[in-house]
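> here's my sequence, what's the structure:
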Amino acid sequence: MTNLDGQTQPSPVDDILHLFNRTRSQTLKLSAPLSAEDMGLQSMEDASPPKWHLAHTTWFFEEFILKPSLPGYQPIDDRFAQLFNSYYVQAGPRHTRSKRGLLSRPSAEDVMNYRNHVEDAVRHGLMTDAFDLDEPKLEELITLGCHHEMQHQELLVTDLLHAFSYNPLLPAYCEPKPLPVTPARDLSWASFDGGLLQIGHAGDGFAYDCEGPRHKVWLNPYRLANRPVSNGEWIAFMEDGGYETQTLWLMEGWAVKEQNAWDTPLYWWKQDGEWWTYTLQGPRPVDPSAPVVHVSYYEADAFARWAGHRLPSEAEWEAAAEPTAIDGNFLDTGVLLPTGQKDSLWGDVWQWTSSAFSPYPGFKPPEGAIGEYNGKFMVNQMVLRGGSCATPKLQMRASYRTFFYPHQRWQMLGLRLAADQ
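Model prediction:
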């Protein structure tokens, strides 16, 4: 496509093809260090094997884009639809989630062939006009498929970390990198006036359905900490009896803590008087100045109460983040662990909020199976904001909401303190 000055400009097809190719190649890059044995690991029901993530993200393009929109498309194996559907009831039967690690067949090689088959078909549809791109919903679905795959890129590495943590060898997913010493930074506060504000996606560019509609909220004046809570501050919480003081904990949180014998963040242990943690770079001494990670909502809430503050609401976080540049430690840096190198609302660790994951006023899920993407999960989960060291930067925007159950810890989950003015 050329403009009036005769200069070549990317067409909408070029843009969506670039996004598709970039996303698919990034997933392959993340899986490149893995052996065939690594590909099948599943350590718990909440996690999935790397091989399954590679196949499920491929199934998404096949099920929602190729089958309905590419004339003459033939699946490489019709049975894959059942194996690699996750939770889309309207799309058909699904293999039991907790048993994904038992799928030794198809092999990792077969899954890669499946990916190539689907990728070739998507590219054919885009490059030969076999797709009807005058249908705006098709472009939206391909974009959604790419962002869906970005979510699974994050899950791939964090699920793998959990699986590797059961190996006494504590293998490193990626080569350990020398990191700059994180400077110890005092906690300071940014003040916000509050008032009648709007949050939610404004309608420009991609967003998930749960990020809208944009709507008004009332916020009292509040403050946010300049950085996430650090490992050093968490150690002080532990040494002051934070895990033994029941009055700091929500009743359900205390029960979960007792049942699971929590007394540190996930992956921590003490060796020769020094705290260590297991990371995607292998075992590392705990950096006191880096953000604490792998803590549940229950732990985050107890810490905030111990510190004399609270967790922010998601509206407070979004109102503060909306005018700021998205600048932080994301998956793109390749570090894959929190560093705390800069004061930012973005990156390093997802930040627990005090807000339940519920529909915004006027929310309506899309029709059909694609409407199952977020809407049916809007109960018993809590919202986190800001992205992490395992989140692709391209995913981030001020309105982006992720959500987890309050007991979960295996993701890159941390916290930032808030306070009333």
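
> can we go C-alpha only for contacts and neighbour counts from here?
Will do.

> and R305, how many neighbours?
R305 has 17 neighbours, counted by other C-alpha atoms under 10 Å.

> to compare against the first, here's the next sequence to fold:
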Amino acid sequence: MTPGSPPGLRERAAAALTAARARTAALTDPVTDRDLTAQHSPLMSPLVWDLAHIGNQEELWLLGRVAGRESLHPEINPLYDAFQHPRSERPRLPLLGPAEARRYAAEVRGRVFDLLERTPLEGSALLDDGFAFGMIAQHEQQHDETMLITHQLRQGEPVLTAPEPDPPYEAPLVAEVLVPGGPFTMGTSAEPWSLDNERPAHARDTEPFWIDTVPVSNAAYQAFMADGGYGEPRWWAPAGWAQIREHGIEAPLFWRREGGQWLRRRFGVTEPVPGDEPVLHVSWYEADAYARWAGRRLPTEAEWEKAARHDPATGRSRRYPWGDADPDPVHANLGQRHLRPARVGSYPAGASPLGVRQLIGDVWEWTASDFLPYPGFRAFPYREYSEVFFGPEHKVLRGGSFAVDQVACRGTFRNWDLPVRRQIFSGFRTARNV
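The predicted model follows:
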């Protein structure tokens, strides 16, 4: 163990980096060079851009800022600056080819492992608790999720495989759970690899509310569709109504009607829409419209986190709904272990103290809240990670999805996106006032 490093921390960082790189390879190795360099949607980068960007961020932060080394290839740094080049423009840049991108990412990783071997993981904000290494592992896993979205948008034969989720626990579940009112601790000041928008821990107060025990299912969402939900403006926020009318939207993304049934395309496979899975690939506007139609609403971000973390028996907030232990396969559907959400009602071992299921994994859950800083927020280690996105333009999603690795998912983790976004692995659950 490196002097000055807490026991096991270096090994944890190495394991997180290794797992992320293995997943990156699993997403980029099965496709042709043509598929790697193509842009499969103007919403997404070519896969080869993500591959080299992963290596470039790792180099800039770990070899550059932590180790103080000069850039290996300074001429490419501007190409992989996400703020300089919108996704739609990236195919026209002089990007590294697939073989070059792989060699570059591998060279950086080799040097990073050398650095990790001899660097004390304390003494500065970037190094304390191995934060910089954890941040880079999370960054790579987040881009792996982005690349999985690109795979879903990609046309052509399937190239990814994974086992099916286990059948759900069959005991009957109540439809909703009462979450008591009162204060709870939101956010974290203690999670070592938490990102700036999760910090600091602070007191929040909620009124009592009811929340769905499980995410909204495809069957429940189809009832909204069958009742003319996409044709009734009273359910829709004005901007959402304009969006669906302009683009002719009448179902979740990747669904189509054929032969009297709804089909969906999932990673190159066309299949009937399974009624007992959480609905997937819906925008915030669609989630909000369904909730209004059902006589309910989307939970606020604070309500979602209270339902997920607050233990009424002890008054404390847990790391995860099931407790403080890291996730394992009995708790949640994470890490691309499966290529679909598990059926609603799955993972009883992952339930919250109040009995709410599937709050972590399966589908990102839209909330009613805008993405805003917590009281006492401090941008770290750079303001472009969170601060530039704060405001009413972005809505908060919580809980992760089957595409999220556990290193980038916890009870305090916050995601955000534009309310029109549907290509992401997004679903929702609803709430109501007492």
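
> superposed, how do the two chains score by TM?
Remark: TM-score between the superposed chains equals 0.88 [TM-score structural alignment, normalised by the length of the first structure]; 399 aligned residues with a C-alpha RMSD of 2.3 Å.

> against the second structure, what's the mean shift for the host helix or strand of W352 of the first structure, could you check?
For W352 of the first structure, the host element (DSSP states H and E) is strand 350-356. Strand 350-356 of the first structure differs from its equivalent in the second structure by a mean of 0.5 Å after superposition (mean C-alpha distance after the TM-score superposition for the first structure).

> the helices in the stretch 151-300 of the second structure, which residues?
In the stretch 151-300 of the second structure, the helices defined using DSSP state H, counting those that start in this stretch lie at 218-226, 238-247, 284-293.

> before we move on, the earlier item: from the contact counts, what lies against the strand holding W352 of the first structure?
helix 314-321, strand 382-385, strand 413-414 (3 or more C-alpha pairs under 8 Å, 6 or more residues apart in numbering; DSSP states H and E).

> quick one: it aligns where in the second structure?
Aligned by TM-score structural alignment, strand 350-356 of the first structure falls on residues 364-370 of the second structure.

> circling back: possible to save the helices and strands packed on strand 350-356 of the first structure as JSON lines with distance to G340 of the first structure and mean neighbour count?
Below are these laid out as JSON lines (distance: least, C-alpha to C-alpha, whole Å; neighbours: other C-alpha atoms under 10 Å):
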{"stretch": "helix 314-321", "distance to G340 of the first structure": "17", "mean neighbour count": "21"}
{"stretch": "strand 382-385", "distance to G340 of the first structure": "16", "mean neighbour count": "26"}
{"stretch": "strand 413-414", "distance to G340 of the first structure": "12", "mean neighbour count": "27"}
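
> and those: which comes nearest D420 of the first structure?
With C-alpha to C-alpha as the criterion, D420 of the first structure lies closest to helix 314-321 of these, at 10.9 Å.

> so what does that closest one touch, helix or strand wise?
Using 3+ C-alpha pairs under 8 Å, 6+ apart, helix 314-321 of the first structure sits against strand 195-199, strand 215-219, strand 350-356, strand 382-385.

> OK, contacts around the closest residue to P163 of the second structure other than its chain neighbours?
In space, and not counting its chain neighbours, P163 of the second structure is closest to H338: 5.8 Å by C-alpha to C-alpha, 6 or more residues apart in numbering. Shown in contact with H338 of the second structure (C-alpha atoms under 8 Å, 6 or more residues apart in numbering): 162-165, 402.

> what's the closest of those residues to G231 of the second structure?
G231 of the second structure lies nearest to F402 out of the contacts of H338 of the second structure, by C-alpha to C-alpha, at 31.1 Å.

> quick one: the counterpart of D144 of the second structure in the first structure and D15 of the first structure, what's the gap?
Counting by TM-score structural alignment, D144 of the second structure lines up with Q153 in the first structure. Distance, Q153 of the first structure to D15 of the first structure, using C-alpha to C-alpha, to the nearest Å: 21 Å.

> and those two? which has more neighbours close in?
A direct count of neighbours by other C-alpha under 10 Å for Q153 of the first structure and D15 places Q153 higher, at 28 against 10.

> show me how far the helix or strand containing that one is from its chain's centre.
Per DSSP H and E: Q153 of the first structure is located in helix 136-164. Its chain's C-alpha centre and that of helix 136-164 of the first structure lie 9 Å apart, by C-alpha atoms, centre = their mean, to the nearest Å.

> what does stretch 290-303 of the first structure give?
Here stretch 290-303 of the first structure is found 16 Å from its chain centre; the criterion is C-alpha atoms, centre = their mean.

> rewinding a little: distance to L160 of the first structure added to the helices and strands packed on helix 314-321 of the first structure, as CSV?
Shown next, in CSV, are those (distance: least, C-alpha to C-alpha, whole Å):
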stretch, distance to L160 of the first structure
strand 195-199, 34
strand 215-219, 38
strand 350-356, 18
strand 382-385, 21
